[in-house]
Structure formats: structure tokens, C-alpha cells
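Asker: Got a sequence here, can you model it:
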Amino acid sequence: MFLSLDIETYSDVDLTKCGVYAYADSPNFTILLLAYAFGDEETQIVDLACGEQLPREVLDALTDESVIKTAFNAMFERTCLSRYLGIHLSPAFWQCTAVQAAMLALPLSLEGVGEVLNIERKKLKEGGDLVRYFSIPCKPTQTNGGRKRNLPEHAPDKWALFKSYCVRDVDAEREIRQKLRNFPIPDLEMELYRLDQEINDRGILVDRDLVSCAVECDLRYTESATAQAYELTGLNNPNSVAQIKKWLSGRGVEVESLDKKAVKGLMPEVDGEVLEVLKLRLLMAKTSVKKYEAIERSVCSDGRVHGLLQFYGANRTGRWAGRLVQVQNLPQNHLPDLELARNLIKQSRFEDVELLFDSTPGVLSELIRTAFVPRLGTRFIVADFSAIEARVLAWLSGEKWRLNVFSSHGKIYEASASAMFGVPIEEIGKGSSLRQKGKIAELALGYGGSVGALTSMGALDMGLTEEELPSLVNQWRRANPHITKFWWDVDAAAIAAVCEKKETAVGRVGFSYKSGILFVTLPSGRKLPYIKPRMAINKFGREGLTYEGIGESKKWLRIETYGPKLVENIVQATSRDLLALAMLRLRSHGFAIVMHVHDEAVLEVSEGQSSVGEICKIMAEAPGWAAGLPLRADGYECGFYKKD
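Answerer: Below is the predicted model:
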């Protein structure tokens, strides 16, 4: 039995900036409307704001394990209902239609999915205005009598439409689920969704003292730097790009851009007050206070931030996506004494920070990770897969020399340089130019990248010349013939599956065409979808594969792809599957995961229990389908989150 649900709510907390957990944690949070439907029955609406009560059958169903609760973005309904009812609703008996849609690479919004699937009962377009009217505080005016919130009696016609909007969302979700009935969420992915919800429910503790002090430090530093810039330039607003450009022009310095890269490139060419102003601009641009502010906004009354990760957020590969604080792109930390810097900020000893460290904004940037801390009586154990994408790529393509490297010493940069330049690996030290070339080639060229990829990865900044880059590409490809062949075998197999409507395979990866979708079957059995694939002339001027999906513009459009890009999807998706299974194993051993980032899991472990070695051993267990893949995990313990 399915119970389809949709709710409309009110809170004085900004949902988009703070997330559903902080939104529902507000004392002013409430549920206004609840629309529901059992099975194929007609959708009903409960007007809670006007005094109606939830029917007993709905209340019973919410805790009945035999009833599957379903919604689009079910975490919102489950979290809000848990708060409203004062009980924890387990994710074990919920299904999310948004996840089901994402597994077919459809948009992440109800409206977007409805448009792509062309459902009859699309989301009502008036909904946005109605949500803004009833679900968030309003600005007090003379016209509205100075009220801060709109209630049903303030606009009865709008309220009636709001109820229709809530009902329509249930109807739209049910129609989408019906259209996707031939593509159910696999059991393993359902288990991973539940794990994801458990991790988000658990959340991660925040050092609020550090966060508030960091924000204060940034404010003081910005004021001081702005004052210095004002004194040097005499400008009304030394943060204004237009004013700074004009000021520079008056001193014979013409610039098109003042972004970080442009400023860095300009600094060796200037001196005096111009150099000082550019240094100040660079320092002010480095501040990372927005991350601290995001933590402050998102933290709940339990002192923890919840909802940092979205399951299947990257729907091309199925990887998790970061939300709120965006933990997937936190700055790394390289300070020699991280704990000292952290303590100085917490003690508001900002002058000492400036005295002891090169850059106050740099210190604040590197301390962001450390704002996440384990609860009392525990410590973090952080473990991650070593060079996971490089290992998976070597395994899938059968590049044996690389597999041998990963099964032994693991020095892939040195080994790559040795294979590329014919120099014994023993002669390639950590600081050698050959190792640098091997490293940049490894980082840039695994997915068909060429000179442009090397440049964007910083090859020229590392001292390489433009003339060297083409030969570096060729040397890497010659050293990795199986990987290079794998790209184009995948390209041919995908095209054959689409054009000839037949099943094909390249090693452990399968390709098939069904219901207007190209499916790429990973070694794990999970399928990556490419909707409405067809051949078209691509940017290279030749015929290639295209499909429909969400592009970089976040809009639904036709996207070009080819062998190396497909291989990138396949490798990253397989790496995701390995992390997902590792986290399930960790959970089965009783460990509490509080966060995971890329290929790394962060666990909150009681003092005196377990060890880094045990965690890494569990992580590195290869599943049956990954026989021959040399997995390895490295880890460390810490009293606050950091990059070891």
C-alpha cells in the first residue's frame, strides 16, 4: 500500500539557505496543509491551518511499516512531519520519487520532471507566488496593517488556490511514479537511500565558538584592509572593480579583469602602492566567511548541521552532491600548526594570528574544515580510498602495469613518468621535474584530455612550456595504450547500441538500448541512463553521440558525448558504487557515519573503540564484482575535521 503525500508549510527560516532541518527546527515552524492519497484513491486535503485534524488513518499509516510513504523529495515531508508530530519517522518506509527520477537522469525538481515527461497534471505555475505569500514572513506595511505573516483569512481566494496547488503536487507525483513504473529503484539503491537519510538525520556537530569568532575576525580584517585600501587609493569604494580599474589606469596599468588569476599575473609587473593595493585585493578576495555564515545559518538547536548531502545529486553518475555548506569543495589545510591557529581564533587573539601567520584570510580559509567536531567522548576517524579513479580506470581498461603499481608501491606519478620517459623509477624523486610532468599528466589526461586539459590543470604554472604540452599528451597515451583503446571501444559500443539497437559490451561494461534510453551497465549492475540518444554533428565537426539531459546551464537540452567522456562517467560512477558499499559495510559493523566527501568517509567513533586500521580494512574490501581491483584506504584520527 502506498500513501502519497505533499505538505505546505510555514517557517521564519529561509529553506533554500538553511535547509529543511533548520527550517523545521524553528519554533515558528508549522504545517499548513497536507494532501494525501492512499493507493489509487482520490487525493484528499487537510487544512491544518484552519483547524482541521489529521485523519486517524493517515496518522496510523505514517508509523505503519506495511505502508510505503512516497513523495517527491521525500526528505522534506518526512523531516517536517517528524518535527510536527514530535516523533522520528524512520526513512526505512519511505520512497522518494525525486530519486527515482534522478536515476533516469531526469531533472531534480517536480516541475522539471513533469515537463520532460509531459504529464497531464503538471505542477501549477501559480505555486511560487502562493508559497511566497503564505509560507514565508511578509514585510509589515501600512496597507497590510503591519502584520508579519499572511494567514488564510487575509486572502481566501488565494488560500483556496493554495489548497488546489497542494493537491496537484500529489497528483503530479503519482503520475510521475506511474510513468516510471518500469524503472523502479533497485533494492540496493533503496538501502543506500535509507543510509543517506540516516547520515543526514544524524548530522555533524559544529564548534559554534570557532564559527562565530571566525566571522568576527573576518569582519575586523575586512574593515582594516578596506581602510588601508582607502588610504592608499583615496577611492569612495576601494572594493569597486570599476573604481580600482580607473585608479590603476591613472597609474599606467590597464587591466581587463581583476579576478584572482589576473591580479596574480599582474603583481610581478608592478611595485609601490599599486602592488600594495593588489595584495590587499587578493587578501580580501581570499576570505571564506561565506562558508562560516552558511554553517551558522544551517546549525540546528542540537548544535549539529543536518542535510549536507543530497543522494543522487549528480544524476549523471549517481554521486552525492553537497548542499548548504558545500562540503564537497572545502579548502584544504596546509598550516604547519593548525591547532594553534584554531585556538588563537577561538580566543579572539586576531592580532596574534596576523603576527604569526602570513595571511589572516588564508588562516580562516584553512580552518573551515575544523568547524566540524566530534561529540564529547568520541573522535573522528577519517578514511578515504587512495587514487580510486585511477585504480578503477586501470582495472576497467586492463592497463596491467598500472594495476601492478597499485598492487605494490602505489607511486603512480613516479611510475607514470617512468613509463612516459623511459627513466628508471628509482631516478625519479619527489621534487624532480619528471615527477611533476607525470603528476600533471595523470591529473589531466585520463579521460581523453589534451593540451587544453593540461593548461587548465595548471601545467604552465608548474613551469612547463606550451611547446612541451603536445608531446606530453602523446607520451602519456603511448604509455597507456589500453586506456586509450578503452575510450574508443566504449565510444564504438555505445554508438552500436544506439544505432543497431543491440546489446554490446567492452570488458566489464555493458551497453543496451531500451524505451528510448541508452543504458550503460556498470560492473556493479547499476545502470547509467542517456535519454533519447541519437547521432549528430558535434563540436569536432564529425558525427557523434548526443542525448537529452541537464546541461551546465541547468536547463534540459541536447548534450554531446563521446568515448572518453562516457569513460569518465563510468569510472566516477563505479568509484561511487565502491564508496557506497563501503559505507554499508561500515554501518553493518556499527559505525556512525556523520559525513562523506568524494571518496572519503567521516566517522564519529567512541574513545577507546576501533582503530584507523580496522576502518581502512573494512573500506578496502573489494565486492565480488570488483575481483582484481587493488583497493586501498588510508585514514587518520582527529579531534576536529581536517585534511591529513
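Asker: from here on, contacts and neighbour counts on C-alpha atoms
Answerer: OK.
Asker: could you pull out the strands for the stretch 101-250 of the chain?
Answerer: Here the stretch 101-250 of the chain has its strands, by DSSP state E, counting those that start in this stretch, at 204-206.
Asker: For it, just list every one of the helices.
Answerer: Using DSSP state H, counting those that start in this stretch, the helices of the stretch 101-250 of the chain run over 110-117, 127-134, 156-179, 187-202, 208-233, 241-249.
Asker: Kindly reformat these as a markdown table containing distance to Ser397 and mean neighbour count.
Answerer: A markdown table is the format used below for the helices of the stretch 101-250 of the chain (distance: least, Cα to Cα, whole Å; neighbours: other Cα atoms under 10 Å):
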| stretch | distance to Ser397 | mean neighbour count |
| --- | --- | --- |
| helix 110-117 | 35 | 17 |
| helix 127-134 | 49 | 16 |
| helix 156-179 | 37 | 20 |
| helix 187-202 | 26 | 19 |
| helix 208-233 | 46 | 18 |
| helix 241-249 | 49 | 16 |
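Asker: which one of the ones you listed lies closest to Val509?
Answerer: Nearest to Val509 among those is helix 187-202; the distance by Cα to Cα comes to 19.0 Å.
Asker: So which other helices or strands are in contact with that closest one?
Answerer: strand 309-314, helix 563-588, strand 592-597 (3 or more Cα pairs under 8 Å, 6 or more residues apart in numbering; DSSP states H and E).
Asker: now that helix against strand 592-597, angle please.
Answerer: 100 degrees (axes from the mean of the first three to the mean of the last three Cα atoms, to 10 degrees).
Asker: Give me the contacts around helix 187-202.
Answerer: 75, 91-92, 95, 306-311, 580, 584, 592-595 (Cα atoms under 8 Å, 6 or more residues apart in numbering).
Asker: Ile550 against Glu560, yeah?
Answerer: No: Ile550 lies out of contact with Glu560 (Cα atoms under 8 Å); the separation is 11.6 Å.
Asker: Which of those two has more residues huddled nearby?
Answerer: Glu560 (20 against 17; other Cα atoms under 10 Å).
Asker: one more to line up against the first:
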Amino acid sequence: MGPGDHVFLVDGSSYIFRAYHALPPLTRKSDGLPVGAVSGFCNMLWKLLREGLTPEKGDEPTHFAVIFDASGKSFRNDIYDQYKAHRPEPPEDLRPQFGLIRQAVHAFNVACVEMLGYEADDLIATYARQAREAGAKVTIVASDKDLMQLVGGDVDMFDTMKNKRIGPDEVVEKFGVPPEKVVDVQALAGDSVDNVPGVPGIGVKTAAQLIEEFGDVETLLQNAGTIKQKKRRENLIEFADQARISRKLVELDQNVPVEEGLDDFAVTAVDGVKLVAFLKALEFSTLTRRVAEATDVEGAEVEPTEIAVAGWEAETEAASAEDAAASALSGGSATDGKSDFTPKALSEERIDRIASLKIDTSAYEVVRDAAALQAWVDDAVEQGFVAVDTETTSLDPMVADLVGVSLALAPGRACYVPLQHKAGNGDLLGGGLVEGQIPVEKALEILKPMLEDPAILKIAQNMKYDWLVLARHGALTVSYDDTMLLSYALDAGKGGHGMDELSKRWLGHEPIPYKEVAGSGKNAVTFDMVEIERAAAYAAEDADVTLRLWMILKPRLVAERAATVYETLERPLVPVLARMERRGVSVDRQMLSRLSGDFAQGMAALEAEIHELAGETFNIASPKQLGEILFDKMSLEGGKKTKTGAWGTGAGVLEELAARGHDLPQRVLDWRQLSKLKSTYTDALPGYINAETNRVHTSYSLASTTTGRLSSSEPNLQNIPVRTEEGRKIRCAFVAEKGTKLVSADYSQIELRVLAHMAEIPQLKQAFEDGLDIHAMTASEMFGVPIEGMEPSVRRRAKAINFGIIYGISAFGLAAQLGIPRGEAKDYIDKYFERFPGIRDYMEETKKFARAHGYVETVFGRRAHYPEINTKNPNMRAFQERAAINAPIQGSAADIIRRAMLRMEEALKHSDLGAEMLLQVHDELIFEVPEGEVDKTIPVITEIMEKAALPAVQLKVPLQVDARAADNWNEAH
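Answerer: Modelled structure (predicted):
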């Protein structure tokens, strides 16, 4: 060891949690063994050994070692018994990877060092000193701020996750002092992650100012009486011993009696066969191929190493996504390599442990100044994950003002950052801002680097809302988990996924109701009018609960094989939908006004006709009065009374009466349809036009259906009728901006295509392959009539049956839809199953599977649960069976369009096109496209949609997309 040598000291303990939380859960395909952190670590190690810090030559290591924390306590616990006492236990699916990472280091022929009683940082400090004294250059591969005290001279740091060097200038930027003063600043500011107490009320910025003025901690404490600020002076005097203890805790020991010497770290050639054998054992196909090629090893001839993981119980056929993280970075952590994790079930002990932790809302901190907020952010960066929640003035993120932000780092350790709370002055408008709040711009300046840092995992409940609110303030959140979507991917159909319900279900805790804080009814106020202390208890509790839920739900992904659905269909869709909502769509206000007038006239005409048919005037909107007319006065058959004693007049009742040829029920249905269109759309839509954008911004919910279909609200744009003339008129009001066109791209009969794939129906598969009219083909098969010259009514009946079968339509339902006798409808259904027996087989097999497992799956692995499918209630059981039959079909179609949406923006950008995705309505996507790019854009959209299932699933029938451009939505559809 001497001048010219370059020592790489990799802090194996500083990367693993950051990488683990920032990467998708990855598993070994053969048995479900969690290997995501191992994969990332191996890729990092290979890159460093092959390229050094850069692809250019001259920066490679001559000596290389990976340093780990040893299990157990260190000498610092003898100094302060609460040191690191609050650190949460590692996730269960991470535990079996600790030992594997150490095995990986040995497989790379790299030194692996740890020592009882000392932390990895102390070993690194000792080796860095030895190398520096020998004249060698040292690179500490880490991002840990505690190691920054070692930087200087020939010692620097390198953060592989950010691809960033850390030298003296970066240390000053971080702490406000040079490296040699870092321990003094840390001693005063403390470190809540490691439970280093510091001095209350002093953050990093203040500590840096004090050290700059007095030189070091001891000189400061001896002269504390000269400090002008009263509270600061009193705290420095009262907590002087605490500051001295803190300094001992944060100062690294550079004289550890290490056993291995620097010469033991000399880089040796990689044993290609040994490394390939290890990588093959973990099924890292991409890295295995790279290593084999680089070391001239014939990978196919190498047998995998036998790898045993203590405490691991194998589960076969678990999903693996190793290749998706082939370039990820990760590291190790303290453990003895043993694990009690198995993929068969989530540890009940873990749930009980988290649920048993008391929630004390009085213990949360109110962060009122920038220094305190920076300290929380620093701890979040150090830890690698943080729960985040926003408080605003509105449920609409496009108009909401940001009132405050809450953060949580560990169960019970949460804070609220008030930003725009107003003083009350006796009215709802309030007065000026309350004192003791951080200006919004300053708070966002501190929060933004963390929110936009891909190495820091942000945890939220319904992240899409927070994403939009923060995006409007210039912060684009990346790297996140969403507890709502975690629950949805795991438990769709088992209950709601809202935070309050999840909290009661998993934590046995009922959070503070919003109305208890902000009032309800006439007494309700917006959140900016809530007193800060009350707001803090409510808001910080939300972040705390969200973090606890995440600690319970996240490990279940791997254990219950839901990782692929969450990582490929749920989590990545959040920003896609958020951007769509933010773009909005333009509507013609004047056209809506004209339509409202037209509908009002139509309703008046129908009202007059209804009254004439009834022989008297009555309130058509009153179910009670309508029932009396139909069943008391007119004595129509089929009436049934509700529990209140009134006649039932729901749509089903009226449709059955209309099918029997009664005019009045049909006119009432027509009147109700116009009334609904008028009130829900033509009257209401203008009120949704955003004053700033002059566009309508709907909100999409990812977790409101059992099958994975998205729903739209505020306003709901998915229920505008497309088969009625009036509904199509409303779609005409959705228009393209000047210089653009609206493009509607709609999957053709996608659910029937999915059915043909899943149920293996030869006739349907062949018809789709040949591009035939599927409804005409069905009619020909069923009724024995030629396709050529077929009567439209015959095709219409086949179409109704085709789609009705998917939804489990009954003879009664089909009869009402086609206006035919129930017996005839039953004959149609029976004949359909005779011609296509595979469909009945599919239905029976699906019901059998659902009864046995309590769920069904889409072709992409999404599970829809039906826990009541074995109920003894025949009506409920029949309903659950119909839903279970439909769910794999509808859910697979929903997953396909989700996959298309996830790829669409990048595809359009790659093709240098300016098209923007605006709306998703069931099987249809709507885009706003520059007028001159329509011809180039439509083929790109069509290709992405038609190939959306690939490569995950090769459908046995082709997907077809119809895409058109026009000036409004109706003409484009």
C-alpha cells in the first residue's frame, strides 16, 4: 500500500435500506426468495469493480473492501444506552437478504469486513486513516452524512445512487462548516435517526453559525453565558453535558484494532465460474450474462451454487422481476444473516407488534422554522424513507391551497409543518396568517430536493392527490409508495382502502375524524382556519398511521405474490393519471347552455304527455306519487311495495312495465334520462370549469372497483351515454383547442377478445383472427342465417347476448333488453351455450376456483376477491358468482388499457409528437393532438394500444383499435 494506490471502502450498511425502499420487490422465480437488495448490490459491485467511479480508465480501485455493521450493540451504547433505540426493525422480506449480500461479496472475491462492538463507519474511518498515512487515495462509497467528517486531502466520498462525488465543498454545502467541524455541528444539532440527543432548539444551521463563531463545542459551552438569545443560552447551559455526550457519539473511532490489513484488500481477478455459479443460483439472468461474457465463461455449462438461507421456507412459482432492476444500486445491513421470513404468510407477530405501538397525538412536533424542517428532511434523507401528507383547503387538487405538510419517520415520530393557517376574526374568511409558520416558498425550497430525490422513498395514502398539490407548487415527487394502492393490489374486494378503514382494520385505531377538527355542516371551515395545535394532531396522525400501514402492507407484496400487479399496474400509473387530470379537457360552455334549454323543453313535453296518460297532474320526480298512479290508479301488474309501504318505482320496475307495452312507464324513463343528463352534465359541467385553465379536470380513482377499472368523478365523465342521441350531444361539447384535434382511440370488443383468449373458444378466436363482424358471426352460428344480407335486428340480438353473457345476464334481463318474452330469452341463452360450450365450461371452472380460493385472477395476475361467494344466501351467492365470472374478463381488459397508458407518454415523446393524453373512458383513450401531427400520431397510439399486453401475455386473439380525429369528442368516437 502506498502512493498511486486507490482504496475503495464500500459502506455496505448505508445503501441497503435506501435501495430496498426505492426499488420494486424482486423475487427468485423458482421459490419466491426475496432478492431485490442482493440484485442491486451485485450490480453496483460489478460496476465499481469494472469501471471504478466512471467509465473512463484511471479511476479504478487497486484495493477494495465492503464494510458491514456487525450485529449487536456497539461501544456507543455504553456511552448512551438510548443510542439508536428508536430505529425500526428491518422489513421481513429484507432479512433473508442480509446473509446473501455477504455471500455475494465473497463470490466477487472481495474483502468482506465487520467487527463486533464497532460500527461500519468506525472501520471505514480507521482504514481511511491508514490509507491516507500510506499516501494512497481513498474513496468511501457511501452517502452517510456521518462519514463526511472524514472527507479532505486524499479522501472523498461517492454516492452511487446519485452518481455524485462528495468533497469538502459538498460537506460545507451540507453542514455549513468544513469536514473537520462536522462532529461539532452534529453534537449540537443531534440526530433523531440515531437518537443522538444534541441540544434542544438548535438545528444544523444554527449549530454551524455557533461553531463558526466559537470554533468548537467545548469553547462554545464554556462561553455559553455570552450568548445573547435567551432560550439558546439557557439550553446550551442546561444541556451542556448532553452536547458533550453527543459529540462522543458522532465522532468516529479512527483507531479500531482491526484484524484485516489494507494489503488484504488488494483487488484480484474475478473468478468467473464462481461468480456465475452464484448469480445463476439467484437467477440473475441479465448480470449472469454480462459476467459470463466479460470473464469468457460459458454460462450454460456452469452449475448454480447451492445456496442455503437460514429460516427460509421455499414457495414455488413466485413472480420474479430481477431484470427490471438490473442497474439498481443497493447495499447491506446489520444482521447475522438468519431470517424467520417465509413467503407463505405475513408474520402475525409483525402486525401485532406494529398494531400494539400506541398512537399518542400529543407527542407530535409542530415545526415552525426552516432549521427545524431542514433537520426533519435531513433525517428523512439519512433514513431513506418518509411518510408525507399534505393538508389543503379543498378536495380538488387543482384549486386547493397548500395549508401544511406532515411527515413521519417512525411509528410515533411525526410532525406537522403549518404553512398558511389564518387567524380567525369571527367569520369564515379569517384574518391574516398566524405567526410561527414557515413561508410556503421557503418550505418547498427545503422539501423539494427530498421529494425529487429518487433515492428517498416517499410514502403516502392516495399519492395522486399529494402529487398534484405539490406539482402545482413546482415539486415533482418521484420514488413513492401508496398505502391505498398497496391495499388495493393485495385485497381488492375485501373492503375499502381509505386510510381510516385501513387503520381500523390493521392497527385497531380510529383516527381523528376530519369533522372533529374542521367542523361539519354550517359550522364547517376550511383547514386553513383550524387552530394549529388541533391541526397538528390530526395531520401528523395521518402521516404516522400511513407509515405504520406501509410497514404492514409492503412486506405482504412478495409474500402474497402481488408485487408484479402493484409495481407494473398500480404504482407507475399515479403520475400518468395525475398529468392527465392536470391537463383537463376543454368544453364549450355555450353549447352546454343550449343543450340545457333543449333538455328542459324535452322534459316539459314529456311531462305533459305523462300527465295526459295518467289522467292527472302529479310530481313525476316523486316515487311515491308515481307508484300510486301506476299501481293504485292504473292497476298495472307487477308492483311490489318497499319496506316503507310505498310502491317500488326503480328503473328495473319501469323497464319491465315498458317491455309489456305500457307507454307511461317508458315516458317516465325517458323523462328521467333527460333530467339526469341535464342535472348531471349540461347544468353541472360549467361549474367544473377551472378559472385558471378554463378546462374541466376530472379525478380518476385507481382503487374504487374490484376489477381494476378506473372510475371518474368530479365530474364523472365515464357515464355519459353513448348510445342515445342526447348523450352524444353532450359529448359534442367536449372540444379541441384551436390548432388541435381530439383523437379518440377505442378498443374494439376487447372484453369478447379476452373471453375468446381465456375460454379458448375456437369460433370466436377464428372470427377475430379473420377480422369478421363478431356479432354477425354469432348470429349466423346461433340462428343459422347467412352473414350476407343479415337483418339488423338479428345482429342486434346476437350483440346483446354476446355482451350479456359476459356480465351473467339472466333470461329476465335479456328479455327486458330485447323486448321479448322471458321464455324466448332463455332459449337464446341456452342455444348460445350449446353453440359455444367452452364459455359455459369457463364459467363453471371460474366459479369453482373462486369458491375454493375466494378470489379470481386476470391474465396479468390481478386478484379480485369475493369473500362471500360461499354464503348460504342464494341471492348474494348468485351475485358473487356472476361478478367472479366477469372479473377476469373485465379486469384483464382494464389491465391492458392501463399498460397502454403507462407506455403512451414515452412513445409519443420518443416519436417527437406533441399529443397529450386527456381522458380514459372504459376502453377508450382521448388525446389532444396538434392539427398537423394527426396522421403521424394515430399510428403510434394504435400500435401502443394493440401491443399493450406484450410481452407479459401473448393473447391468442389480436387486439384492434379504432382511432379517429375530429373537432369534438362525439365526432371522433
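Asker: between the helices and strands packed on helix 187-202 of structure 1, which one is nearest to Pro137 of structure 1?
Answerer: Taking Cα to Cα, strand 309-314 is the member of these nearest to Pro137 of structure 1, at 26.9 Å.
Asker: So which elements touch the helix or strand just after the closest one?
Answerer: Going down the chain from strand 309-314 of structure 1, the next helix or strand is strand 319-322, by DSSP states H and E. Here strand 319-322 of structure 1 touches strand 309-314, helix 563-588, going by 3+ Cα pairs under 8 Å, 6+ apart.
Asker: Serialize the ones you listed to JSON lines and add fields for distance to Leu393 of structure 1 and mean neighbour count.
Answerer: Listed next are those as JSON lines, based on distance: least, Cα to Cα, whole Å; neighbours: other Cα under 10 Å:
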{"stretch": "strand 309-314", "distance to Leu393 of structure 1": "20", "mean neighbour count": "21"}
{"stretch": "helix 563-588", "distance to Leu393 of structure 1": "6", "mean neighbour count": "21"}
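Asker: now these in CSV, with distance to Ala371 of structure 1?
Answerer: Listed next are those as CSV, based on distance: least, Cα to Cα, whole Å:
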stretch, distance to Ala371 of structure 1
strand 309-314, 17
helix 563-588, 23
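Asker: returning to what we had before: turn the helices and strands packed on helix 187-202 of structure 1 into a markdown table, columns for distance to Asp171 of structure 1.
Answerer: A markdown table is the format used below for those (distance: least, Cα to Cα, whole Å):
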| stretch | distance to Asp171 of structure 1 |
| --- | --- |
| strand 309-314 | 24 |
| helix 563-588 | 33 |
| strand 592-597 | 34 |
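Asker: Identify whichever of the ones you listed lies nearest to Glu637 of structure 1.
Answerer: Among these, if distance is taken as Cα to Cα, the winner is strand 592-597, at 13.9 Å.
Asker: Quick one: the residues in structure 2 that the following helix or strand past that closest one pairs up with.
Answerer: Counting by DSSP H and E, the next helix or strand C-terminal to strand 592-597 of structure 1 is strand 600-606. The alignment of strand 600-606 of structure 1 onto structure 2 (TM-score structural alignment) spans residues 924-930.
Asker: now the angle from the longest strand along structure 1 to helix 563-588?
Answerer: When structure 1 is parsed with DSSP state E, its longest strand is strand 527-537. Strand 527-537 of structure 1 and helix 563-588 are oriented at 170 degrees to each other (the same axes, to 10 degrees).
Asker: where does the equivalent of Arg478 of structure 1 over in structure 2 fall, helix, sheet strand or coil?
Answerer: Matched by TM-score structural alignment, Arg478 of structure 1 corresponds to Glu834 in structure 2. Classification of Glu834 of structure 2 using DSSP: H, G, I helix; E, B strand; the rest coil returns helix.
Asker: how many other residues sit next to Glu834 of structure 2?
Answerer: Counted with other Cα under 10 Å, Glu834 of structure 2 comes out at 13.
Asker: just Ala98 of structure 1 next, same as before
Answerer: Ala98 of structure 1: 24 neighbours (other Cα under 10 Å).
Asker: right, and the helix or strand after the longest strand of structure 1?
Answerer: Sequence order places strand 543-550 as the next helix or strand after strand 527-537 of structure 1, per DSSP H and E.
Asker: hang on, the earlier thing: so who does the match of Arg478 of structure 1 touch?
Answerer: Taking Cα under 8 Å, 6+ apart, one finds nothing in contact with Glu834 of structure 2.
Asker: Please report how far it lies from Glu844 of structure 2.
Answerer: From Glu834 of structure 2 across to Glu844 of structure 2, the span is 15 Å (Cα to Cα, to the nearest Å).
Asker: likewise Leu569 of structure 2?
Answerer: For Leu569 of structure 2, the distance to Glu844 of structure 2 (Cα to Cα) stands at 28 Å.
Asker: tally of neighbours for whichever residue in structure 2 pairs up with Gly377 of structure 1?
Answerer: Here Gly377 of structure 1 is matched to Gly739 in structure 2, going by TM-score structural alignment. Other residues within reach of Gly739 of structure 2 by the criterion other Cα under 10 Å amount to 11.
Asker: how close does Gly739 of structure 2 get to Gly584 of structure 2?
Answerer: 17 Å.
Asker: and if you look at Arg413 of structure 2?
Answerer: Arg413 of structure 2 is 38 Å from Gly584 of structure 2, by Cα to Cα.
Asker: And for Glu213 of structure 2?
Answerer: Glu213 of structure 2 is 54 Å from Gly584 of structure 2, where distance means Cα to Cα.
Asker: Those two: which has the busier surroundings?
Answerer: Gly584 (21 against 11).
Asker: residues contacting the more buried one?
Answerer: Applying Cα under 8 Å, 6+ apart, the residues near Gly584 of structure 2 are 695-698, 918-919.
Asker: quick one, strands of the stretch 651-800 of structure 2?
Answerer: Along the stretch 651-800 of structure 2, the stretches classed as strands by DSSP E, counting those that start in this stretch are 699-701, 711-713, 734-735, 740-747.
Asker: Deepest-packed of those strands, please.
Answerer: strand 740-747 (a mean of 25; mean count of other Cα atoms under 10 Å).
Asker: Tell me which other helices or strands that one touches.
Answerer: Secondary-structure packing of strand 740-747 of structure 2 (3+ Cα pairs under 8 Å, 6+ apart): strand 924-930, helix 934-946, strand 961-966, helix 969-972.
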